[in-house]
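Visitor: requesting a structural model of the entry that follows:
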Amino acid sequence: MSAWKSTPLSRSSQRWLSSLSSPQWCKSSRPLPPLLVLVVVVVVAASLTTVSAQVQCPDYIVDACEAWSDPGTWESNVPTDGDVVDIDKCVILDTDTANLGGITIQPTGSLVFEPGTGNKLKLRTKYIRVEGLLQIGSEQCRYEGKAVIELTGERGDHTDPDFGQKYIGVTNGGRLELHGERKMPWVKLDQTLHTLDSLADPYFDSKKGEMHEYWSDGINAVVINPDNGVVRASTSFNVGTNNRWWFEKDKPRFMSFLDWIPANHVVMLASQKSALSTVHNTTEILDSVEKALYCKIGKSRLRNLQPGETWVAIGVKEQPWRTIERVGRDVSTDGLRTASADLMMPWLNAAFYVSSSNHYTRAWFKDTRLIAGKYDDLAPVLNVTGDVRSWKSGLLDNMHYGKVTQGVDMRAEVAVLSRNILITSADVYPTCVGDDGVEIECHYADVNFAFGGQIKVLEGFGTAHLEGVSLERMGQLHVDNEVVVVVVVVVVVVVVVVVVVVVVVNLLLIQVENNVAYDIVGHCFHLLEGGEKNNVFRGNLVAGTKALDDSDETFEKRESSAFFITNPLTTIVNNVAAGGDAKGYTYAFPPAPLGASSGLGLMEEGEAKRTAFTAFDHNVAHSYFYSGIDLWKSMQASGTKLSWNSGYNFKADPRNESSPDVKCVMKMCTGMFLTMKPIIIIIIIIIIIIIFIIITIVIIIITSIIFLLLLLLIVILIIPHYNFHQF
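Guide: Purely as a prediction, here's the structure:
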């Protein structure tokens, strides 16, 4: 017993144990016995001791580091909202920051996120200029807490000549070290998985009853006994209406319903359009919801729900620790705000799922789904091609094919999108700001005016490693007439709802490996100027690239690609381009390197078209509207438009046009479900047939006219000389 007493617990462990010793329970529940609390303390302490003995983590904290929360660290006091912070020493971020005006980490300074499994740290600032070190975890000691860097502000708040606005920028000598938990980024299915709609005998499915036809504002509710799957109640409450008669009719009915729910029964709740009225008093309704879900007042996220947001909850009556709430705030590129939650009870072979969606601009649109069934049916074992023990269980929205058919690997890709280090942006949606600074109403198609954050690394940087990091709501277009989002040396990064993911500009020997990029507008991985040589893209998955809805003829808007390659000396191996509006892989070389890459001797005029590709092996492209691989284009010298006729003529010495020809080999690649190509071929054939018919008709008409003219000429020449008097 003395061993664990002498081992100090971290503050996060102390907070956790404190919450165990004084929980909030319903009257039918009982607190943990003291013996169980004692066992938990022993296990936690022993675990900490074991880890400490094996690996000396963290390996990046020095004794001289000072705490952010300590007023003595700063000249005046702990930074507050709007402060611009200069860091010239080692500072440990041990608390959430205020909404800062900016951070500059001087060459002698370091900003390090405090390690710890229980830590949840959020840094909010308009920019971070890294001349020294910004560190979250390390290669050997991965960060195990939850870290969020949120870039804030609108256009014009702060502009840096090197980085622009709303950025994490790494300067000459700067070091960016972000190391999240290790996760298998993506795998392939090894069996076909079916949707929730295919369930033969669910306990309940809102799509198969009257609830699916319910269109009024309010909350849908279902109560089920998880022991036997019996549905005790399913109904809707019109408590989101501003009509007084309907509201006063359904308010007491909803409150009575919540009070009636039997103990240990599962209740599923989902907002439909507007969850609660915005003009009538809903305090009593909120109190009733919280009593049903938490056995206490003041806990529900429903209290702070804003107009247009969606809300769902799943709970077990008188078991508040099982309650799950979700709020849909962010607008997807489909214009939807969606909230979803699931509750898995494998010990009862039961599973429950609820979701709610609203459209940002189309107020009439709604979609709610409440479904319950056997755990084995709703959450089948996922047979995949890799080790995904670090993933969490969930439910399927669509059918996913998982077989190799006639030698073609048609197995669906499965990716995990969550990471414990998140870099995101505020003030991106729903309000968009045009180039003139005027606020405009926007939806997913107005991404031209979205103002997300960016990560940019300048030449001469010290290090830039991103592992186990998620980038969300990032990217900028129409900033000084160029696309600006640069991430260098990227490993295992998830990107969700982004305008362009990785732009490599005038950089060599960059490795972009094992990333997942999802829901991207514009190109995803983009070599910009044609001088970027010897870069490697390996093991990346790109899904859901979207073309910009714009009349501009620039290629990045009409022909968005998962991989847009402008230099042949690029290694592209084991990547998957998994669907989008336009193309999977596009090779388009400029006559010579453009922009900052020009005049450096990287490629001579026309050299790119005479250079065989370094490697294009074992890549997959499927589910694209135009083509999986486009080799037909070249980039114009302007750098903004593409031309037909790539003009490839691969040579042994690309700088010598008279040198022998060589082969350019692209091997073991798979393409499927590329919808537009057959249509284009059919259309071309039809057009050729029509043209042939038209030409034939024209020839016949012209021939007939000529014949008639000749006949008329004969008549004119012969008839006047004929002697009619002979008759």
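Visitor: going forward, measure contacts and count neighbours with C-alpha atoms only.
Guide: Noted.
Visitor: pretty sure Trp4 contacts Ala46?
Guide: Yes. Trp4 is within contact range of Ala46, at 6.5 Å (criterion: Cα atoms under 8 Å).
Visitor: how about the helices in this protein?
Guide: Ranges of helices within the chain are 2-5, 11-21, 34-54, 244-260, 283-294, 375-378, 555-558, 676-718, based on DSSP state H.
Visitor: so which of these gets nearest Met399?
Guide: Closest approach to Met399 among the helices of the chain (Cα to Cα): helix 375-378, 12.4 Å.
Visitor: what's the burial count for Pro161?
Guide: Pro161: 6 surrounding residues under other Cα atoms under 10 Å.
Visitor: distance check, it against His478.
Guide: Distance of Pro161 to His478, given as Cα to Cα, to the nearest Å: 16 Å.
Visitor: just Leu717 next, same as before
Guide: Leu717 sits 75 Å away from His478, going by Cα to Cα.
Visitor: again with Ala292
Guide: 49 Å.
Visitor: between those two, point out the one with more neighbours.
Guide: Taking neighbours as other Cα under 10 Å, Ala292 and His478 compare with Ala292 leading, 28 against 14.
Visitor: might one say that that one is in contact with Phe257?
Guide: No. Taking Cα under 8 Å as the definition, Ala292 is not a contact partner of Phe257, at 9.8 Å.
Visitor: excluding chain neighbours, what is closest to Asp86?
Guide: Leaving aside its sequence neighbours, Asp86 sits nearest to Thr104 (Cα to Cα, 6 or more residues apart in numbering; 4.9 Å).
Visitor: for the comparison step, fold the sequence that follows:
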Amino acid sequence: ASFIFRVEQRTPAQQVRILRAWSRAAGRARRAALNRRVRLCVAGPCPERAPHLTPWRPGHDGSRLVVIGRGEALRLESSATFHSLRIQDGGALVFADQQQPIVLRARYILIQDGGALHIGSPRCPFRSRATISLYGKATEGQEVENYGKKFLGVDRGGTLELHGRKPLSWTLLDQTLYAGGLLYGSYQSEKRWSSRGLNIRIVDADTAQVVAAARFDTHLLADESRRLREFLATQAPGKVVAAAVGDSAAKSLTLETRLLLKELLHSKHILHLGYRQPWALVGILGGGQFSTTEERKQYQGTGTTGIAIAGRDFQTYEGINFQVTAFSGWVKGIPHNGFRVEVSKGIILNLVDEVTSWLPGDRIVIASTDYSMHQAEEFNLLPCSECKSNQVKIDGSPLYLHIGEVVDGIDMRAEVGLLTRNILIQGEMEDSCYGQNQCQFFSYDTFGGQIKIQRNFTSVHMAGVELKNMGQQILGSYPIHFHMTGDVDEKGGYESPTYLDNLAIHHCFSRCVAIHGTHGLLVRDKFY
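Guide: As a prediction, this is how the structure comes out:
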């Protein structure tokens, strides 16, 4: 009564300020009490080691509505599937940090009224792999008030603590990456009919560039053997020679030419090459006897001989490993021959920063340095014992040029971002668009998961977390949404200010982080 009397003696503006201050003080007291309860539940730097946690292996039941409530503190030790999960009234769920990955699937997860979900902690980051997978279609089930569907929600009094490894979030290319991984690009040629005779490619071993290509019909035309000898005479020693028979090359191939090929390329099969026999060779012009690899097959009257393949690895002056391959054969009565020049043993990227925190199996994206954003490319990382601390090896071959230089004083270097984190929150997606999901604009499913944090939560911190297939084409449904939460730092009574740190948010369907009516939120070191 005395408080009401004192307020009524003030002007309206003063009354508003007093009531707001009282509300903030009450909120701070309430959060402090809830924080004490949470700390008692998961005492110590590593929450999963708390001695009073009950091991939990609930199994998979998509119809089960799970509630973790008062007096329950569970350590999730295996993957599980529920219809929904509510953590409330002081209940707590902690992910076990073990070698076996844990996947928790639910249509929604709601944390409220003193409930807490912990995966790692700031002093004890989660080391294994944990996934929270939100499933369900927009056309299924009922919405939860203030949240909708397919969500991880933190309501009044809820605690969400997700702390994974914090690798380097992103860096820059320190050397230009060419299409195909080679300065002049990869090379591929395949012929069937219309390539009768000996098909030749000359490759520069220093640059992997195909510098000459020719065909000699040594089956039908007698003068082609002379022309082949003259062609080889113009090539510099040390060049890579790739040869493949198309259809047949033996009938008019003279002994003089066969002996020359044996001498220059150390071929073991050329003297005995017969009618329609597949033959492929890769060697070094004027190289030693061990510089050549070749294969010959006998022609079968059935029209199928299989493919003769020859291939050798080389290294450019920049240290890039590449392979030259030639092939020749008959398949179901149709002749085949061709050549490939491509990077072998993976492409090594040179980066600006040390990336020893990036691990084999992680996925990266290299940004476009052209006008089209669609030239961004993703790759998985391979083991690389020969890599330096600022290098990684990728598993594929780039389709586009990615600049890694400063050009005329302008930094054109492509960003290289790490998409992988060991804690993953994802939406499970359908194969195509359906229902009322703006299918007139999208051919794919856009109803992803969402994380929504409401006012007066107890504690929210996320670090080292990956978000994939999140967000919806619905107002207020974003990958991460702080909705009218007010001050979320010391000013709002939070002992540890709220933060989002080292997140990777990708392949999502709406804006990445929505900060609505929220103040003091720290967002840092994120990659979108």
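Visitor: including distance to Asp630 of the first structure, could the helices of the first structure go into CSV?
Guide: Formatted as CSV, the helices of the first structure follow (distance: least, Cα to Cα, whole Å):
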stretch, distance to Asp630 of the first structure
helix 2-5, 63
helix 11-21, 53
helix 34-54, 51
helix 244-260, 58
helix 283-294, 54
helix 375-378, 40
helix 555-558, 13
helix 676-718, 11
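Visitor: those helices: which one's closest to Lys146 of the first structure?
Guide: Evaluated over the helices of the first structure, closeness to Lys146 of the first structure peaks at helix 11-21, with 12.2 Å, by Cα to Cα.
Visitor: list the buried residues for that closest one?
Guide: By neighbour count, and taking 16 or more other Cα atoms under 10 Å as the criterion, the buried residues in helix 11-21 of the first structure are 13, 17.
Visitor: same check, this time on stretch 106-119 of the first structure
Guide: Neighbour-count burial for stretch 106-119 of the first structure, counted by 16+ other Cα under 10 Å, picks out 106-107, 109-116, 118-119.
Visitor: repeat that for stretch 303-319 of the second structure.
Guide: Buried, per 16+ other Cα under 10 Å, within stretch 303-319 of the second structure: 304-316.
Visitor: can you put those in JSON lines and add distance to Glu415 of the second structure?
Guide: Output for those, formatted as JSON lines (distance: Cα to Cα, whole Å):
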{"residue": "Thr304", "distance to Glu415 of the second structure": "49"}
{"residue": "Thr305", "distance to Glu415 of the second structure": "49"}
{"residue": "Gly306", "distance to Glu415 of the second structure": "45"}
{"residue": "Ile307", "distance to Glu415 of the second structure": "42"}
{"residue": "Ala308", "distance to Glu415 of the second structure": "42"}
{"residue": "Ile309", "distance to Glu415 of the second structure": "39"}
{"residue": "Ala310", "distance to Glu415 of the second structure": "38"}
{"residue": "Gly311", "distance to Glu415 of the second structure": "35"}
{"residue": "Arg312", "distance to Glu415 of the second structure": "34"}
{"residue": "Asp313", "distance to Glu415 of the second structure": "30"}
{"residue": "Phe314", "distance to Glu415 of the second structure": "29"}
{"residue": "Gln315", "distance to Glu415 of the second structure": "27"}
{"residue": "Thr316", "distance to Glu415 of the second structure": "25"}
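Visitor: ok, so of these, who is nearest Ala179 of the second structure?
Guide: Nearest to Ala179 of the second structure among these, with distances taken as Cα to Cα, is Thr316, at 15.4 Å.
Visitor: if I line the two up, what does that closest one land on in the first structure?
Guide: Following TM-score structural alignment, no counterpart is assigned to Thr316 of the second structure within the first structure.
Visitor: how far away is the spatially most central residue of the first structure from Gly579 of the first structure?
Guide: With distances taken as Cα atoms, centre = their mean, Val496 lies nearest the centre of the first structure, 1.3 Å away. For Val496 of the first structure, the distance to Gly579 of the first structure equals 15 Å [Cα to Cα].
Visitor: list the helices and strands the top helix by length along the second structure packs on?
Guide: In the second structure, assigned by DSSP H, the helix with the most residues is helix 12-41. Contacts defined by 3 or more Cα pairs under 8 Å, 6 or more residues apart in numbering; DSSP states H and E place helix 12-41 of the second structure against helix 2-8.
Visitor: in the helix it packs on, which residues are buried?
Guide: Residues Val7 are the ones in helix 2-8 of the second structure that count as buried (16+ other Cα under 10 Å).
Visitor: confirm for me that the residue nearest to Asp86 of the first structure is in contact with Leu133.
Guide: No. Between Thr104 of the first structure and Leu133 there is no contact under Cα under 8 Å: 10.2 Å.
Visitor: counting neighbours, go ahead and name the busier of the two.
Guide: Each of Thr104 of the first structure and Leu133 has its neighbours counted (other Cα under 10 Å); Leu133 has more, 26 against 21.
Visitor: who's in contact with Ser69 of the first structure?
Guide: Applying Cα atoms under 8 Å, 6 or more residues apart in numbering, we find Ser69 of the first structure in contact with 78, 93-95.
Visitor: which one of the residues you listed is nearest Met474 of the first structure?
Guide: Checking the contacts of Ser69 of the first structure one by one against Met474 of the first structure (Cα to Cα), the nearest turns out to be Leu93, at 23.2 Å.
Visitor: Glu467 of the first structure matches what in the second structure?
Guide: Counting by TM-score structural alignment, Glu467 of the first structure lines up with Ala463 in the second structure.
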